[in-house]
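Undergrad: Build me a structure from this.
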Amino acid sequence: MKNGEIIYQSRDGLNLFAKSFGPEDADLTVLCLHGLTRNHKDFVPMIQSLGNHRRYIAIDVRGRGRSDRDQDPSKYRLDVYVQDVLDLLAIVKPSKLVLIGTSMGGLMSLLLSQMLSQELLGVVLNDVGPKLEQAGLERIAGYVGNFIEHDSWEDAALAVEKSQHSAFPNFRHDDWMKFAKRTHKENQDGKIVLDYDPAIAESLKNIEADISVEMQTWALFASTFKRPLLVVRGEISDLFSSDTAVKMVHRHGRANVISVSNVGHAPILDEPICVKTIESFLKKLELGQ
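TA: Reported below is the predicted structural model:
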């Protein structure tokens, strides 16, 4: 590990990347799992806003960011991603762990909740739950894999604004530029491109909300019942409904939910209500409450 960079190998030979922030010997490790088309940089605004005495590890799931692209697109699926995370945890060996998962990363967190034992103290799910809304799924499927080479960061920021404006109606130009720099990279030709493998779009073909899958995911959600849970929902999210959030809190018994005003899918987690609530959630876990 160098300058907080963790590079490790998957069981099938890919070089995978994670970024560590904060003291390595911290009592608590917060593992941050990003959404479908994002990467570890998605969590930098949140990490910079939270207490710096903890260790935060934000990963690049295979096919994203600085992790290798997989030559076999069929491996872009949750069970493979989770195995990669387990391999990382075997290296890091945290004694106390909290998961923060956004969208796809939240689904990964549900699977990990079932697999991890006493070291997992709690989970934060960001705009995701056992039931996903068809409108949101179709919107995401509509833009994933649409790769356009931009001549400048300004052009990339304008493109991001066009595709994401409905989720962040209060964003200004500076916000869109920061968003573009978290989700894009400069390629060898000097063009600005999205920072993920377009082949991940294969997993979204003909995607639809399926009742049998939903039932299985609700059953999987039960794995969170033995630990504190914080549910974050974007107030205008088209993927994660308020009804599902309420049902999750009711079934869990000791979960809390917060709504991020005038934000859709998915909150950045540096919004004031998120920073305040996540900090309080982590502090309580550190104190054993």
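Undergrad: okay, CA-based contacts and neighbour counts for the rest of this
TA: Will do.
Undergrad: Please determine how far residue 159 is located from residue 138.
TA: 19 Å (CA to CA, to the nearest Å).
Undergrad: Same check on residue 270?
TA: From residue 270 over to residue 138 (counting by CA to CA), the distance is 27 Å.
Undergrad: again, but for residue 195
TA: 21 Å.
Undergrad: and if you look at residue 20?
TA: Taking CA to CA as the criterion, residue 20 is separated from residue 138 by 34 Å.
Undergrad: what's the answer for residue 55, then?
TA: Remark: distance between residue 55 and residue 138 (CA to CA) = 36 Å.
Undergrad: Residue 222 too?
TA: Distance from residue 222 to residue 138, by CA to CA: 27 Å.
Undergrad: which of these two has more neighbours?
TA: Neighbours per residue, other CA atoms under 10 Å: of residue 222 and residue 138, the larger number sits with residue 138, 18 against 15.
Undergrad: Correct me if wrong: that one contacts residue 205.
TA: No - in this structure residue 138 lies outside contact range of residue 205 using CA atoms under 8 Å: 9.9 Å.
Undergrad: in the stretch 51-200 of the chain, which spans are strands?
TA: All strands of the stretch 51-200 of the chain, identified by DSSP state E, counting those that start in this stretch, fall at 55-60, 97-102, 120-126, 184-186, 192-194.
Undergrad: tell me which strands and helices the last one is in contact with?
TA: When you say that, I think you mean strand 192-194. With contacts defined as 3 or more CA pairs under 8 Å, 6 or more residues apart in numbering; DSSP states H and E, the packing partners of strand 192-194 are helix 153-164, strand 184-186.
Undergrad: structure for this one too, so we can compare:
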Amino acid sequence: MPHRIKQPPKAYSKHYHLGLGFHGFHRINYLEWGDPAKFNTQETLFCVHGLTRNAHDFDYFAHEMCKDYRVVCPDVVGRGDSDHLDSAEGYNYLQYNADMNALIARLGVTEVNWIGTSMGGIIGMVLASVAQSPIRRLVVNDIGPEVSRDALMSIAEYIGRSDEFDTQKDIETYLRGIYREFAPMSDDDWVQMARYASRRTKTGKWRLKVDNRVGDAFRDSISFFNVDMWETWERITCPVLVLRGKDSSFLSEDTAQRMLEGGPQTTLVEFEDTGHTPTLRNDEQVQVIADWLKEN
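TA: Below is the predicted model of the structure:
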């Protein structure tokens, strides 16, 4: 049983910044953990969630790490408490990269340590690969430069296709089904995930906090190309920690090994009885990142 969060009142503060796209401005919600009085002297951990997830996925991790770091966790546009866009065309990596760059600038820092789960790892790899990147150290959680078509299609089957639910418990049951590879997850973790992943509608029903058009954009994108980012990977120069669930359907053992053979200085850590993705909700997974940050 993973150690539970004993979260003090107001352990984090909630903010937003404005992103800009072809449609106009949109609000990006983010959570900030740590002591504001120490922000100028603390390194920043910038934590970005997966395709259909939200900033609260990092609550356990951020709570444990904010004693030593400023921890910032955004909701990518179309997810969580961030705005929804007017068109599915806006949900693309160009927009996500621009929004995250704008948020880094808002924080008033020149360097960040990037913790990216799945989609968040892809965004991190892209930003780390460009000249004068603000990413000092990069942690990619169960994602790599190559993803199989089968793995992508498994997400395409459900993303953006959920309707209303009668209760929040129904939301929890649904999440347990589509995220069955997540580990570790206690019953309390599933309850918390359902709480932050859903909202009540005016009719009294419940809906997920993900714009259904995110799913439309995702299906359109994978119909044109596979995820092949090896050239991007080769351009990364900062140290990289790769986390992999040994039962992952997204980051294969062959891809993980290839990441060690070329590109940036890379460390690989694998977790038993875990698929896609390690949830960073226990001391073991958090400590791996904490130790690596101190050593690199």
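Undergrad: returning to what we had before: please convert the helices and strands packed on strand 192-194 of structure 1 to a markdown table, extending it with distance to residue 78 of structure 1 and mean neighbour count.
TA: Output for those, formatted as a markdown table (distance: least, CA to CA, whole Å; neighbours: other CA atoms under 10 Å):
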| stretch | distance to residue 78 of structure 1 | mean neighbour count |
| --- | --- | --- |
| helix 153-164 | 24 | 17 |
| strand 184-186 | 23 | 19 |
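Undergrad: got CSV for those, with distance to residue 108 of structure 1 too?
TA: What follows is those, written out as CSV (distance: least, CA to CA, whole Å):
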stretch, distance to residue 108 of structure 1
helix 153-164, 23
strand 184-186, 23
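Undergrad: wait, which of these is closest to residue 67 of structure 1?
TA: Residue 67 of structure 1 sits nearest to strand 184-186 of all these, at 13.3 Å, using CA to CA.
Undergrad: Check the mean deviation of the closest one from structure 2.
TA: Once superposed with structure 2, the aligned residues differ from strand 184-186 of structure 1 by a mean of 2.3 Å; criterion: mean CA distance after the TM-score superposition for structure 1.
Undergrad: who touches the residue most central in space within structure 1 in this structure?
TA: Nearest residue to the geometric centre of structure 1 (CA atoms, centre = their mean): residue 34, 2.2 Å. Contacts for residue 34 of structure 1 were tallied using CA atoms under 8 Å, 6 or more residues apart in numbering; they are 40, 42, 43, 58, 59, 60, 61, 101, 102, 103, 104, 105.
Undergrad: okay, now residue 224 of structure 2: neighbour count?
TA: Close neighbours of residue 224 of structure 2, defined as other CA under 10 Å, add up to 7.
Undergrad: three-state assignment of it?
TA: Three-state call for residue 224 of structure 2 (DSSP: H, G, I helix; E, B strand; the rest coil): coil.
Undergrad: rewinding a little: which residue lines up with the residue nearest to the centre of structure 1 in structure 2?
TA: Counting by TM-score structural alignment, residue 34 of structure 1 corresponds to residue 49 in structure 2.
Undergrad: Could you check how far that match is from residue 235 of structure 2?
TA: As judged by CA to CA, residue 49 of structure 2 and residue 235 of structure 2 stand 23 Å apart.
Undergrad: now swap in residue 134 of structure 2 and tell me
TA: Look at residue 134 of structure 2 and residue 235 of structure 2: by CA to CA, they are 14 Å apart.
Undergrad: of these two, who's got more company?
TA: When residue 134 of structure 2 is set against residue 235 and neighbours are counted by other CA under 10 Å, the residue ahead is residue 134, at 19 against 16.
Undergrad: residue contacts, the more buried one?
TA: With CA under 8 Å, 6+ apart as the criterion, the residues that contact residue 134 of structure 2 are 110, 111, 112, 128.
Undergrad: Are any of those residues buried, and if so which?
TA: Burial of the contacts of residue 134 of structure 2 was assessed by neighbour count (16 or more other CA atoms under 10 Å); the buried members are 111, 112, 128.
Undergrad: Quickly name whichever of these is closest to residue 198 of structure 2.
TA: residue 112 (29.7 Å).
Undergrad: got a list of contacts for stretch 188-196 of structure 1?
TA: Counting by CA under 8 Å, 6+ apart, 37-39, 63-65, 147-153, 156, 183-187 sit against stretch 188-196 of structure 1.
Undergrad: Tell me which residue of structure 1 lines up with residue 292 of structure 2.
TA: Taking TM-score structural alignment as the criterion, the aligned counterpart of residue 292 of structure 2 in structure 1 is residue 281.
Undergrad: Centroid-wise, who is the farthest residue in structure 2?
TA: Going by CA atoms, centre = their mean, the residue of structure 2 most distant from its centre is residue 203, 30.6 Å out.
Undergrad: Give me the aligned partner of that residue over in structure 1.
TA: Matched to structure 1 by TM-score structural alignment, residue 203 of structure 2 sits across from residue 189.
Undergrad: Which ones among the contacts of residue 134 of structure 2 lie within helices?
TA: Filtering the contacts of residue 134 of structure 2 for membership in helices, criterion DSSP state H, returns residue 128.
Undergrad: In JSON lines: the contacts of residue 134 of structure 2, plus distance to residue 139 of structure 2.
TA: Conversion of these to JSON lines gives the following (distance: CA to CA, whole Å):
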{"residue": "110", "distance to residue 139 of structure 2": "18"}
{"residue": "111", "distance to residue 139 of structure 2": "14"}
{"residue": "112", "distance to residue 139 of structure 2": "11"}
{"residue": "128", "distance to residue 139 of structure 2": "11"}
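Undergrad: Show me what counts as buried in the helix ranked longest in structure 2.
TA: Of all the elements of type helix in structure 2, the one with the most residues (DSSP H) is helix 93-107. Buried residues in helix 93-107 of structure 2, counted by 16+ other CA under 10 Å: 95, 96, 97, 99, 100, 103, 104.
Undergrad: Could you verify my assumption that the second one touches residue 75?
TA: Same thing as residue 96 of structure 2. No - in this structure, residue 96 of structure 2 is not within contact of residue 75 by CA under 8 Å, at 10.5 Å.
Undergrad: Pull up the aligned stretch in structure 1 for stretch 137-156 of structure 2.
TA: Here stretch 137-156 of structure 2 aligns to structure 1 at residues 122-141, judged by TM-score structural alignment.
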